[in-house]
Structures are given as structure tokens and as C-alpha cells.
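**Student:** following is a predicted model, sequence given first.
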Amino acid sequence: MKFGAQKGSSASAKEAPPVLTRHSSGFDQFCSLLQSSENLSILDMAGASQANISFITGFGHRISSDDIVGTMLDCFGEDFLDSQQAASKAQRFLDQSLTFPDQFFDGALVWDALQFLTPPLLEQTAAQLLRVMRPGGSLLAFFNSDEKATRIPVYNYRVQDNKTLLQVPRAGVSYQRAQYFNNRSLEKLFQNAASMKFFLTRDHLREVIVRR
């Protein structure tokens, strides 16, 4: 895992990133879980969204929302990476995120939230994710795969259909400093999971499905 340049070295945090339409093989694979099972409990970590709620409940499943990036903004302020080094702020984040019982969800849409966390908070949050997942459950996550990137945009993810996502710029925070993730670092992060599957993409987001 590598970190981008120091703050202030790239795009302005006030410059709004563009709205993007994303064709996601990882989400398409996740949807196969939704289509082949009944009465699942799904966690959406992009916060409450009518588009996402309607899509998940349309399959007959239940959905819960946990706006983990919003929690980062509340706990860390405008610079997520720097502020995580303060033990009190890191503990506040852990206390406020993923406050669900053990083995509560069958699936989780993590989106790109984990790419804004640094060790040891990153590993602690990944462990919490696996804790709230039922055995056999799957989570979908995206990670920056551009080693040269210094800053990356912060998006909310809105479901359009089984293969298409709308990436909407996040209100209150536009960009964060980048971390680079390769397959090996992600395999280490989720070393306690049953399996992982990576998906080829044409952009700089690495898609992965982790099976509990």
C-alpha cells in the first residue's frame, strides 16, 4: 500500500469531481447473490439512497444504511488520512461505525469507503465488516489502483441497474489524498475471509468481492 503526495499538492479539495456512469462487473456479480436468494439482509455503506433502497427491496430483501464516509467526515474533518493518526479520533470512528450485531448481514455494498482508511484503522474496520457478515455472505468493495494518483474523488454510489452505477460527488468533501492498493495488499487485508474475487476494470478502481 502506498500513499499519495502531501495535502495541497494536487487538485483543489473545493473542485467538484464530475458525475460518472460506471459499468461494474463486480456489482453485476453481487446482483447474482440477490437474484438467487430470498429474504437477505444487505448493508449499504453509501448512506440512505432511494435508488439503492428501491433496487434492493425490489428483490424482496431488507436493506440497512451506514454512511461510513459521513462518519469519517464527522470524526476526521477535511483530511481523512492525517486525522486518523490521532488515537482519540480513530477510536471515535470505531465507536460510531458498523455498530451492528455479529453475523447480521448476508451482503454488504462497501463501495470505495475503505480506500480512505489507513492502518491500523483500515484493518480494524475490515475485521468489523467480517464480524457483522454471516458465513457465506459477500461484500463488494472498490479500491484505488492508480499508483501515480495523489488525490482521488469522493463519491456516493447510486444503483441504476444490475450493471450500472451512478457516481455522484459527495457533498462537503470533494477529494482526499490517495492510497494505492494492489491485489496482494487486499489479500492480506482480508486474509481471514473464505475467498476473494478480483474484477478487471478499464479505470483506476480495483473491484473485489470478498466472501465471508
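**Tutor:** Thanks, I have the structure now. Numbers count the residues shown, from 1 in each chain.
**Student:** for the rest of this, base every contact and every neighbour count on C-alpha atoms.
**Tutor:** OK.
**Student:** quick one: contacts of the longest strand along the chain?
**Tutor:** The longest strand of the chain (DSSP state E) is strand 133-144. Applying C-alpha atoms under 8 Å, 6 or more residues apart in numbering, the external contacts of strand 133-144 come out as 26-27, 30, 102-115, 152, 178-181, 194, 204-212.
**Student:** in strands, which of those appear?
**Tutor:** Per DSSP E, strands hold the following members of the contacts of strand 133-144: 105-111, 152, 179-180, 205-211.
**Student:** do a quick rundown of the helices in the chain.
**Tutor:** In the chain, the helices defined using DSSP state H lie at 25-36, 50-57, 68-76, 80-83, 87-96, 121-132, 183-189.
**Student:** in JSON lines: the ones you listed, plus distance to Phe143 and mean neighbour count.
**Tutor:** Output for those, formatted as JSON lines (distance: least, C-alpha to C-alpha, whole Å; neighbours: other C-alpha atoms under 10 Å):
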{"stretch": "helix 25-36", "distance to Phe143": "12", "mean neighbour count": "17"}
{"stretch": "helix 50-57", "distance to Phe143": "21", "mean neighbour count": "16"}
{"stretch": "helix 68-76", "distance to Phe143": "14", "mean neighbour count": "19"}
{"stretch": "helix 80-83", "distance to Phe143": "15", "mean neighbour count": "18"}
{"stretch": "helix 87-96", "distance to Phe143": "20", "mean neighbour count": "15"}
{"stretch": "helix 121-132", "distance to Phe143": "12", "mean neighbour count": "18"}
{"stretch": "helix 183-189", "distance to Phe143": "9", "mean neighbour count": "14"}
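**Student:** alongside the first one, take a look at this:
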Amino acid sequence: MLRSFFQKGQGEGRHSGPRVPRHSSGWSTLLKHLKTESALKVLDIGPTSSTNINFLTGMGHGVWMADVVDESSRKEWELPPVEEGGQPGFNTDTFFEQNLNFSGREFDVVMLWTTLDYIPDALTAPLIDRLHKSLKPGGKVLALFHSKSVGPDTAFCRYHLTPTDAIEAQESGTYPIRRVYTNRNIEKLFAAYSNYRFFLAKDNVYEVIITR
């Protein structure tokens, strides 16, 4: 379900575990953009975070949130495979209508985080296309990707914003990583977008800012 927030003190999602700070060059770059622009529309994809709501609305921006990973994990969206033994399909039309119905709204910023690592394959390309159609020209997407599917730093996390060049990762579910993307994979997925900027990290997560 898409939720909108325009003032502090609204909403909180499910979280577990401590918040672990990590340096984020992608967030540092995006933060500069948020500071220089006013009244932006920001789509933050993940469990509801009152920290993010308060931070962004405090800067004068509007915030919308959608918990795509949790919602897409439900069996109700699965469709029978087209061929026997094939992969199940995904009811994208109904999913988008119930969870990502933007009502013609266009966003300036999308915080996609690690969403693409955890959602069903059949939802990946349609989601990227929907975001492209819902971003203003020049709009930016901050996406994070795991370089490994198992091991340290692979748990699904909610990322909380800070006024520094760090974000706080907090484990928020037991969803498995479904795939690992290469830079080339990412460029193909976002082929309709105009620009990509990759940031390397010391942990098993790297970052990309994609421009519409």
C-alpha cells in the first residue's frame, strides 16, 4: 500500500535488530541534491520509517512510502507458469494497483534501496518501467545491490537516513536474496534511463544513482 506523509511524527514500520551505521557515498551525493532543491516529492521504498519521514519532511519535502519487498513476497500475487515446469508469473497489474498506484503523481527522487535483490524475477522489469514513468525528467533513483547472495551483510534491511554521509541499516525481515546483479545487468535493466553513477563500498553492498 502506498502511504503519503507531509509532516513529522507519522508512521512506523516493523523493524528488528540494532541500527548499524554504514558510510554511503550514494546517500551523501543525494543529500546534497535534497539540500539544494525545495518541495521535492520523494518515494521511499521499504518498511515505514518515522526517522526518514521526519528527516525528509523537516527539509520541506513530501514523502510517500511503499513496502514492496514484503508485499511482493505474498503468494496471492503468483500466477501459474506459462509452461509446465516453468517459473510462476506475477500479477503485476493488480499488485501495482493496490501497492504502487501513484494517481498520476510524478516523483523527483526514488529511494529504491536493495529492493531489486529481493523481489520476484517477474516483477523486476515492470517495477523499473513503472518507476521510469513516474519519475520527472532528471529525477534520481538511489539503489543498493549486494555483491554476494549469502554471508555477512546480506540480510534484508531497512535503511534509515541521517544528516551525515552515513545511513543506518536495520534488519527487517528474513527474505532471501534472489539474484546478484553485475554492473552490466544494472545498465540493461535501466536502459531507458539517461545516466548511471556507481559507488563502490567496503562491505558486500554497492550503490548506484540512476538519473531519469
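**Tutor:** Now that the structure is in, tell me what you want to look at. What you are looking at is a predicted structure, and each value in this text was computed from that prediction instead of being measured.
**Student:** whereabouts in structure 2 does the longest strand of structure 1 align?
**Tutor:** Per TM-score structural alignment, the counterpart of strand 133-144 of structure 1 in structure 2 is residues 135-146.
**Student:** post-alignment, the matching stretch versus structure 1, mean distance?
**Tutor:** Mean deviation of stretch 135-146 of structure 2 relative to structure 1 after superposition (mean C-alpha distance after the TM-score superposition for structure 1): 0.7 Å.
**Student:** tell me the buried residues in that stretch?
**Tutor:** Using 16 or more other C-alpha atoms under 10 Å as the test for burial, stretch 135-146 of structure 2 gives 135-136, 139-146.
**Student:** stretch 98-118 of structure 2 too?
**Tutor:** 99-100, 106-118.
**Student:** between these, which is nearest Asp44 of structure 2?
**Tutor:** When the buried residues of stretch 98-118 of structure 2 are compared for distance to Asp44 of structure 2 (C-alpha to C-alpha), Met111 wins out at 4.8 Å.
**Student:** I'd assumed Asn52 was in contact with the closest one.
**Tutor:** No - at 10.7 Å, Met111 of structure 2 and Asn52 do not qualify as touching, with contact defined as C-alpha atoms under 8 Å.
**Student:** which neighbours do those two have in common?
**Tutor:** Common contacts of Met111 of structure 2 and Asn52 (C-alpha under 8 Å, 6+ apart): none found.
**Student:** distance of the nearest residue to Leu189 of structure 1 once chain neighbours are set aside relative to Phe93 of structure 1?
**Tutor:** Sequence neighbours aside, Glu123 is the residue nearest to Leu189 of structure 1 in space, at 6.3 Å (criterion: C-alpha to C-alpha, 6 or more residues apart in numbering). Remark: distance between Glu123 of structure 1 and Phe93 of structure 1 (C-alpha to C-alpha, to the nearest Å) = 13 Å.
**Student:** neighbours of Asp67 of structure 2, how many?
**Tutor:** As a burial measure, Asp67 of structure 2 scores 19 neighbours (other C-alpha atoms under 10 Å).
**Student:** against Pro120 of structure 2, how distant is it?
**Tutor:** Counting by C-alpha to C-alpha, the gap from Asp67 of structure 2 to Pro120 of structure 2 is 14 Å.
**Student:** Leu34 of structure 2 too?
**Tutor:** Separation of Leu34 of structure 2 from Pro120 of structure 2 (C-alpha to C-alpha): 31 Å.
**Student:** next: Pro152 of structure 2.
**Tutor:** Relative to Pro120 of structure 2, Pro152 of structure 2 is positioned 22 Å away (C-alpha to C-alpha).
**Student:** looking at these two, which has the bigger crowd around it?
**Tutor:** Taking other C-alpha under 10 Å, Pro152 of structure 2 and Pro120 do not tie; Pro120 has more neighbours (18 against 9).
**Student:** which residues touch that one?
**Tutor:** 72-73, 90, 178.
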